[in-house]
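**Student:** Turn this into a structure:
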Amino acid sequence: MQKVDHKIFIIVAVLMLAGAVFSFTLPVFLEMRRHLSEYHFLGRYILFGSVGFLIMILLANLNPDKWFNKIGWIIFVISGILVLVLPFLPESIAPIINGAKRWIKIGPFKFSPVEFFKIGVIFFLSWSFTRKIQKTRNLKEDIKQFLPHLIFLGLFWILIVFMLSDLGQVFVMISLFILMLLAAGGKLKTFGVMVLAAVSIIVPAILFAPYRFKRIKDWLYTASSNFLPQPIVDGSSANYGQVIQSMNAIHHGGIFGTGLGNGIFKLGFLSDVHTDFVLAGIAEETGIIGIGLITFLIGYLIYRIFKIAFRSEKKEYQLFALGVGSLIAIQFIINGLGVTSLIPIKGLTVPFLSYGGSSLMALCTAIGMVLMISKRAKYIKE
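**Tutor:** Predicted structure coming up:
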């Protein structure tokens, strides 16, 4: 059995160190407004990060042939049950925050089951596609193979969209479904069918929710105002004030940034600067150079994970590693495009950098499982 890929440990540790630093420098205004300690978010990030890192180390040292499936099923089943019951829990346990019920409260802490459910879905697809998806002669047979998976997970996705008001996470999971299906041996024509399936979920979710439809219209107005002489639709930038301030923060940072702790747009202009808009906050304080370094680290992490996927001898391990690498890439790209108004903002975390215990521990769990299966990959010559 090979050793784990220690470079992934180092990259994740560096990204988490950066996440801790920016959990200290960015949310200062929020801490002042809520009369919190200046170390409030830093302390929580270190707590969740430490737990997540220990989980990652523990999982990395397990035998994948014995533990991979067991842990994967535990994550999928428990997180799936929590997602199903979450809409029906009392507000004392599942508080409504910003009009959505997405978190379960345990004492002073909250966690989001959907963050772990994404990891569970990646495991479920890697396990199921390995056993069910075979090369077929035509598109009809191909559809018959993946349709049960689509119907089963589609029920969860519909609940997440309409009951938890979380379209962004469903978009991520549908994207993972498509990528993993193609990697498992699905035909390219299947891509078109999957796009239609995605549209059948996403379009009604927008049309039957007036606030989402208005948000899309306002985004088109804002984006076209930023990049074209005239906006292409009538609308308002009021709902995209955060995005406008995000772009101002990025512009203010320039090449070298204002220096750690010296950003000004975090002082009430970007209220989510430590979560959804963390890239804008980082860009202001560290400039293009800082964002470039972050992008390099994320890209190199994805590269190492994909390398494990391509070198794994078991198809199940290949698909899981591919799914985890794709998850990190999708969330990073979507967030980056969102904070620059190129696409509607989705409220997705930036892996390891955004403040959020659920996202941090779920990602550490996923990386730990990837490191676990890296011991079964063919030797990687450096």
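**Student:** Please count neighbours and contacts with C-alpha atoms only from this point.
**Tutor:** Will do.
**Student:** Chain neighbours aside, what residue packs nearest to Phe116?
**Tutor:** Ala362 (5.3 Å; CA to CA, 6 or more residues apart in numbering).
**Student:** contacting residues for the one you found?
**Tutor:** Gly52, Glu115, Phe116, Ile119 (CA atoms under 8 Å, 6 or more residues apart in numbering).
**Student:** Quick check: closest non-adjacent residue to the first one.
**Tutor:** To tie it back to what came earlier, the one meant is Gly52. Gly52 sits nearest to Met361 (CA to CA, 6+ apart), 4.5 Å away.
**Student:** how about this one, so we can line them up?
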Amino acid sequence: MSLWTFLNGGDSLGRINQWFTRFKTHIKQLDLLLVLVYIVLSLIGLVVIYSASMVPSQRLLDATPDHYLIRQLIFVTLGLIIIAIIYNFIRPSLLQSSNFQMVMVLFSIFIILYTFFFGTEVNGEKNWIYFGSMGIQPSEFVKIVVILYLAQVFHSRRNNLSSIDQFYGPAVVIVILTASVVFQDFGTGAIIIAIVGAIIMFSGIPFKYIASIIGAGAAAIAAILGVNYLRTGQLLDTYQMGRIQTFLNPFEDPLFQGYQITNSLIAISRGGFTGSGIGDGIMKLGYLPEAHTDFIFAVLAEEFGLIGVLTVIGLFMILVFKLLFYALRTQVMFYRIVLAGVAIYFAAQIFLNLGGISKVIPLTGVPLPLISAGGSSYLSFSIAFGIALVIIKEIRKHELK
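**Tutor:** Now for the predicted structure:
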């Protein structure tokens, strides 16, 4: 068949028109503002990562200045591809299927236990698995598993939420997952606890049971601390105690325990209203460890000033509040729980990162969503964001006409 015949054939034109119709429908069901915010935050992250990592790349790795930029650009590209695949080929029915749920939970427990026994310790936390020079943090993806699992649990029991005994089995699964993560990565464990708490609030469980759940959660935390005391001889690990002491008085030991937070506060204060200018920050030049990862917001504050800080926080707020908007509008329990869970996932991680580097709370070592360098965290955010877009597509298609 010639090209002219293909372009002018009735069947071919019909297929093209059908494709364009489907494409327009997809665009109509896609929340373009959310996608734009995701892309803009990712681009800001690339710019600040390049600025923050140019010198460390050369001094510490003897690599080119764009070493971390190229790595992050690869993850951003993979993230966009993953979102496109999820949005076009994944349906909520798959996420809710019992087989998918079972495989997801069992594999998560297996990989977390494998990391606990055979993982690599980095910065005091044994939460990495390395394949050659590439490493992943399995705990980053457990957050998504917890969201999807609890969403299905509450959806399937939505007509009988007052029967608390039907939640004993799922509670055991969540405790196993959360406790396993807490032992490896306290910051990620705290985020999972926040996600679980928010999901319980959005589920509509009678308030009288929430107190029981809080009590059970407190007992579980006490048990975790007790096990840690038997294992190490202290309630918290040494690095965790160090972070608490640093939080209480970072300037008592500014050259050792308080070195990171002291230099972070200096970087933030240097930014002023407009910042020193992109690439012209000083604190990233060996004074601020982990400048391109956990403390990247301090670099952003120094170089972009208050204007840059408010811009990024504003973008994060759009992302979180849009997800909560859809969660509150939908009548489907599964959709509501997933969107609320993803929103709190983002919000909790933003709070822990920004609160830690600004001395509002103790440092937890969690990255800033979409901006900090790191493949595991970026891909975890991308998967969660892609799932949220799928849910929003269903809501816009059936509920928000």
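**Student:** any idea how far the aligned partner of the residue nearest to Gly52 of structure 1 in structure 2 is from Pro138 of structure 2?
**Tutor:** For Met361 of structure 1, the aligned position in structure 2 is Leu379, judged by TM-score structural alignment. Separation of Leu379 of structure 2 from Pro138 of structure 2 (CA to CA, to the nearest Å): 11 Å.
**Student:** go on, Leu236 of structure 2?
**Tutor:** 22 Å.
**Student:** quick one: which of those two has more around it?
**Tutor:** Pro138 (21 against 17; other CA atoms under 10 Å).
**Student:** With adjacent residues omitted, what lies nearest to the aligned partner of that one in structure 1?
**Tutor:** Pro138 of structure 2 maps onto Pro113 of structure 1 when the alignment is built from TM-score structural alignment. Distances taken as CA to CA, 6+ apart place Ser79 nearest to Pro113 of structure 1, at 5.5 Å, with adjacent residues excluded.
**Student:** which residues touch His40 of structure 1?
**Tutor:** His40 of structure 1 touches Glu31, counting by CA under 8 Å, 6+ apart.
**Student:** Quick one: map it onto structure 2.
**Tutor:** Checking TM-score structural alignment: His40 of structure 1 goes with His67.
**Student:** I'd like the distance from that match to Ile112 of structure 2, if you could.
**Tutor:** From His67 of structure 2 to Ile112 of structure 2 the distance is 30 Å (CA to CA).
**Student:** and if you look at Arg231 of structure 2?
**Tutor:** 18 Å.
**Student:** Distance check, the match of Pro138 of structure 2 against Trp67 of structure 1.
**Tutor:** Counting by CA to CA, the gap from Pro113 of structure 1 to Trp67 of structure 1 is 22 Å.
**Student:** Next: Thr25 of structure 1.
**Tutor:** Following CA to CA, the distance that separates Thr25 of structure 1 from Trp67 of structure 1 is 39 Å.
**Student:** More neighbours: the two, which one.
**Tutor:** Thr25 (22 against 14).
**Student:** residue contacts, that one?
**Tutor:** Contacts of Thr25 of structure 1 (CA under 8 Å, 6+ apart): Leu260, Gly261.
**Student:** Map it onto structure 2.
**Tutor:** Looks like Thr25 of structure 1 aligns to Ser51 there (TM-score structural alignment).
**Student:** Helices along the stretch 151-300 of structure 1, start to end?
**Tutor:** 167-184, 188-207, 210-227, 241-253, 278-311 (DSSP state H, counting those that start in this stretch).
**Student:** Common neighbours of Leu379 and Pro138 of structure 2, please.
**Tutor:** Going by CA under 8 Å, 6+ apart, no residue sits against Leu379 of structure 2 while also sitting against Pro138.
**Student:** Show me which of Arg231 and Ile112 of structure 2 is the more surrounded one.
**Tutor:** Between Arg231 of structure 2 and Ile112, Ile112 has the larger neighbour count (other CA under 10 Å), namely 22 against 11.
**Student:** Which strand or helix spans that one?
**Tutor:** Following DSSP states H and E, one finds Ile112 of structure 2 within helix 98-118.
**Student:** counting contacts, what elements does that helix pack onto?
**Tutor:** Judged by 3 or more CA pairs under 8 Å, 6 or more residues apart in numbering; DSSP states H and E, helix 98-118 of structure 2 is in contact with strand 125-131, helix 139-156, helix 168-184.
**Student:** Out of the ones you listed, flag the one nearest Asn353 of structure 2.
**Tutor:** Ranking those by proximity to Asn353 of structure 2 (CA to CA) places helix 139-156 first, at 14.7 Å.
**Student:** Tell me which residues of the closest one come out buried.
**Tutor:** 139-155 (16 or more other CA atoms under 10 Å).
**Student:** Could you do stretch 200-217 of structure 2 as well?
**Tutor:** Result for stretch 200-217 of structure 2 [16+ other CA under 10 Å]: buried residues Ile200, Phe202, Ser203, Ile205, Ile213, Gly217.
**Student:** next one: stretch 215-225 of structure 1
**Tutor:** Arg215, Ile216, Lys217, Asp218, Trp219, Leu220, Tyr221, Thr222, Ala223, Ser224.
**Student:** Save the residues you listed as CSV, and put in distance to Gly347 of structure 1 too.
**Tutor:** Listed next are these as CSV, based on distance: CA to CA, whole Å:
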residue, distance to Gly347 of structure 1
Arg215, 13
Ile216, 14
Lys217, 17
Asp218, 16
Trp219, 14
Leu220, 17
Tyr221, 19
Thr222, 17
Ala223, 17
Ser224, 21
